[in-house]
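1. One predicted model, sequence on top.
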Amino acid sequence: MVNVPSKLRAHGCAQDTCKNYYFTCQQCDKRYTKKGNLKVHIRVHAGETPYTCTQCGKGFYQQGSFIVHMRIHSGEKSYFTCQQCGSSFTQKGSLKVHMRIHTGESSFTCQQCGKCFIQKGGLKSHMCVHTGEKPYNCKLCGKSFTHKRSLNSHIKIHTGESSFTCKLCEKSFSRKESVKKHMNIHTGVKPYVCYQCGKSFTQKPTLSTHMRGHTGEKPYTCNLCGKSFSQKGNLTIHMRIHTGEKPFPPGSAPSTDSIRLPGCRFRPAPRFLSC
């Protein structure tokens, strides 16, 4: 329902806009200075998408979004180009957000770890790291993911789109870039170097985890006792204290002699003899 302030009608404003009063959405309290903008916004709650692409069937509640989408099919070139790196965008707002990369502007900051993001969506996605939330679920196997891109890559396993396979271990990937990064494990190439201590790694996520040792960042927080950890695996192990989970039945836990990790060598502990 459109909430038109009675004072707006009382003071004789003949237009559907006024600088001193707002049109408020009854469902989310979002306010607009123009009645037409509120009507368009209401479509979000109603699920109304009056603008439908005849080529792919995708629907839009705004005409502007529909026009921008049609450029994908028509092959029409982007209009907004970054003067610093040459990247092009179909929307002026997208270019504006992109410019923050060059200016160093980070408008959205995580209150828990201080990490900054140039987009609100990036911060929202990052917060799942702290909360442990995995909002993206695979409808085929039930597995859940923190990020939508991770779910999209996972779905390709079911659809058979994982067409890029490692020739050495036959592991499949949905993206060619992922295979290239994976090959670092076999070749021993370590392109990711810590600028503080010089240590190098085969994978970027491993470097990110290592950097937390220098920064002291602990993004994984227990929602029951508030204790924080630098690695997700440590939080998972910690949670067993609260849940009482015992991953190994009594007497079946593997001994340290039977555990071998890639790249690790185990040496027997020194024995001290008493005099």
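-> Ah, there it is. Numbers count the residues shown, from 1 in each chain.

2. C-alpha from now on. contacts and neighbour counts both.
-> OK.

3. For stretch 159-176, measure first residue to last.
-> Terminal residues of stretch 159-176 lie 17 Å apart, using CA to CA, to the nearest Å.

4. What of stretch 10-26?
-> First-to-last distance for stretch 10-26 - CA to CA - comes to 21 Å.

5. Would you mind measuring from Val189 to Ile101?
-> Val189 is 29 Å from Ile101, by CA to CA.

6. burial measure for Thr81, as a count.
-> Thr81 has 15 neighbours, counted by other CA atoms under 10 Å.

7. all helices for the stretch 151-275 of the chain, in order.
-> Under the criterion DSSP state H, counting those that start in this stretch, the stretch 151-275 of the chain contains helices at 176-187, 204-215, 232-243.

8. Make CSV out of these and add mean neighbour count and distance to Arg31.
-> Shown next, in CSV, are the helices of the stretch 151-275 of the chain (neighbours: other CA atoms under 10 Å; distance: least, CA to CA, whole Å):
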stretch, mean neighbour count, distance to Arg31
helix 176-187, 14, 44
helix 204-215, 13, 41
helix 232-243, 13, 40
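
9. how about those, which one is nearest Cys141?
-> When the helices of the stretch 151-275 of the chain are compared by CA to CA, helix 232-243 sits nearest Cys141, at 21.7 Å.

10. Quick one: residues in contact with the closest one.
-> Helix 232-243 has contacts (CA atoms under 8 Å, 6 or more residues apart in numbering) with 220-222, 224, 228-229, 246.

11. putting a second one here so we can go through both:
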Amino acid sequence: MVKEESEELSEDEEKHHVKTETETRTKTEDSLLLKTTTAENGFTCTQCGKGLSCKYTLSLHMRIHTGEKPHKCDQCNKTFLRPSELTKHLRVHTKERPYSCSECGKSFTQQSGLKLHEKIHTGVKEFVCFACKKTFIRAPELKQHQRIHTGEKPYVCSHCNKRFSRIQPLKAHQMIHTGEKPYTCIHCGKSFRHSTSLNRHMLIHTGEKTHQCDQCSKTFLRPLDLKIHLRVHTKEKNYLCTLCGKSFTTQSTLRLHQKIHAGLREFACFDCKKTFITSGDLKQHQRIHTGERPFVCSHCGKTFRYSGHLKAHERIHTGEKPYSCTRCWKGFTRSTHLNKHMKIHS
């Protein structure tokens, strides 16, 4: 949620200083306050030179340097600098959204979020990038965008030193190291690192696949999935490996392929020490040790270790044969069966 602009702490300032559980102002803060000089426009912090209008806002600002966050949420133990921030945060738990847009009815937890949203309806984009003339609703959005031109990546992972231009991708990346998956499906209990991944997963339970291919009538959960699928029909492979010349339909598959050349196999099985390129490959492999077979046929109850095996099996019940020979039009349930058949014609 967007914070209101003020002379108080910005979100980035707050999150780049260490949290403490100090309940009262520390001696360090007292000594810093005593050394503070009064400027023409109010008070000046002797630590960073920032000017504040009154002693109260100065005391709030000093918590950047002391790390003090005395206001704690009793639901999740997250701490805050000011009681007003805690009040706003509690709406995450209560689901309270008291500010509603008069144009479209969308509601928000903070008035500042509503004000920014209303600019979408008015079309006001007052912040302009001088490099490419792209316009933005908020100054922070412009600042983030400009890092595309400058190449600046100020956010660094403390585990592997990988750098990011925005703080949210850093947070998401760090979950790879910590194993944190805060978003959980209420239907099956599966957990995800990103809310978008959870939302996409939820469609599995609803069965909703609204995006249909006009070539083969296959349906997809997302428009992006459909777009990628269409490359099967167009034979489009725009992502080329510079080392071996092999081409791919998506950038993500190219990146995975490049790890083969780099010899990078960063996911290791604790049972047999075998290493894998992706965490998905490792997860599938671990089912050999655990005996887990999570994919169940809805027709006969047979279980499978991999979703691909389940899909191929279900075609026995449905009669679906999606792989057809271009010479004699004989249909097959699996691509491997089609490839074997093609040798007859060659």
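-> Nice, thanks for sending it over. Since this is a predicted model, take the numbers as computed values, not measurements.

12. tm score of chain vs chain?
-> Once superposed, the chains reach a TM-score of 0.68 (TM-score structural alignment, normalised by the length of structure 1), with 250 aligned residues with a CA RMSD of 4.3 Å.

13. can I get the helices of the stretch 151-275 of structure 1 in CSV with distance to Lys77 of structure 1?
-> Converted to CSV, the helices of the stretch 151-275 of structure 1 look like this (distance: least, CA to CA, whole Å):
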stretch, distance to Lys77 of structure 1
helix 176-187, 26
helix 204-215, 34
helix 232-243, 43
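
14. So which residues of the stretch 101-250 of structure 2 form strands?
-> Here the stretch 101-250 of structure 2 has its strands, by DSSP state E, counting those that start in this stretch, at 107-108, 127-128, 135-136, 155-156, 163-164, 183-184, 191-192, 211-212, 219-220, 239-240, 247-248.

15. Turn those into JSON lines, columns for distance to Gln286 of structure 2.
-> Shown next, in JSON lines, are those (distance: least, CA to CA, whole Å):
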{"stretch": "strand 107-108", "distance to Gln286 of structure 2": "43"}
{"stretch": "strand 127-128", "distance to Gln286 of structure 2": "50"}
{"stretch": "strand 135-136", "distance to Gln286 of structure 2": "47"}
{"stretch": "strand 155-156", "distance to Gln286 of structure 2": "31"}
{"stretch": "strand 163-164", "distance to Gln286 of structure 2": "31"}
{"stretch": "strand 183-184", "distance to Gln286 of structure 2": "21"}
{"stretch": "strand 191-192", "distance to Gln286 of structure 2": "18"}
{"stretch": "strand 211-212", "distance to Gln286 of structure 2": "33"}
{"stretch": "strand 219-220", "distance to Gln286 of structure 2": "28"}
{"stretch": "strand 239-240", "distance to Gln286 of structure 2": "31"}
{"stretch": "strand 247-248", "distance to Gln286 of structure 2": "28"}
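
16. Among those strands, which comes closest to Ile316 of structure 2?
-> Comparing the strands of the stretch 101-250 of structure 2 under CA to CA, the one sitting nearest is strand 219-220, at 20.3 Å.

17. Check how far the closest one sits from its aligned residues in structure 1, on average.
-> Mean deviation of strand 219-220 of structure 2 relative to structure 1 after superposition (mean CA distance after the TM-score superposition for structure 1): 2.2 Å.

18. Check what contacts that strand and list those residues.
-> By CA under 8 Å, 6+ apart, strand 219-220 of structure 2 touches 209-213, 226.

19. Quick check: chain neighbours aside, which residue is closest to His158 of structure 1?
-> Nearest residue to His158 of structure 1, sequence neighbours excluded (CA to CA, 6 or more residues apart in numbering): Leu140, at 7.8 Å.

20. how far away is the one you found from Thr146 of structure 1?
-> Leu140 of structure 1 is 17 Å from Thr146 of structure 1, by CA to CA.

21. which of those two has more neighbours?
-> Thr146 (18 against 8).

22. Surely the more buried one and Thr131 touch.
-> No. Taking contacts as CA atoms under 8 Å, Thr146 of structure 1 lies outside contact range of Thr131: 10.1 Å.

23. on that earlier part again, which one of the helices of the stretch 151-275 of structure 1 lies closest to Cys110 of structure 1?
-> Taking CA to CA, helix 204-215 is the member of those nearest to Cys110 of structure 1, at 15.4 Å.
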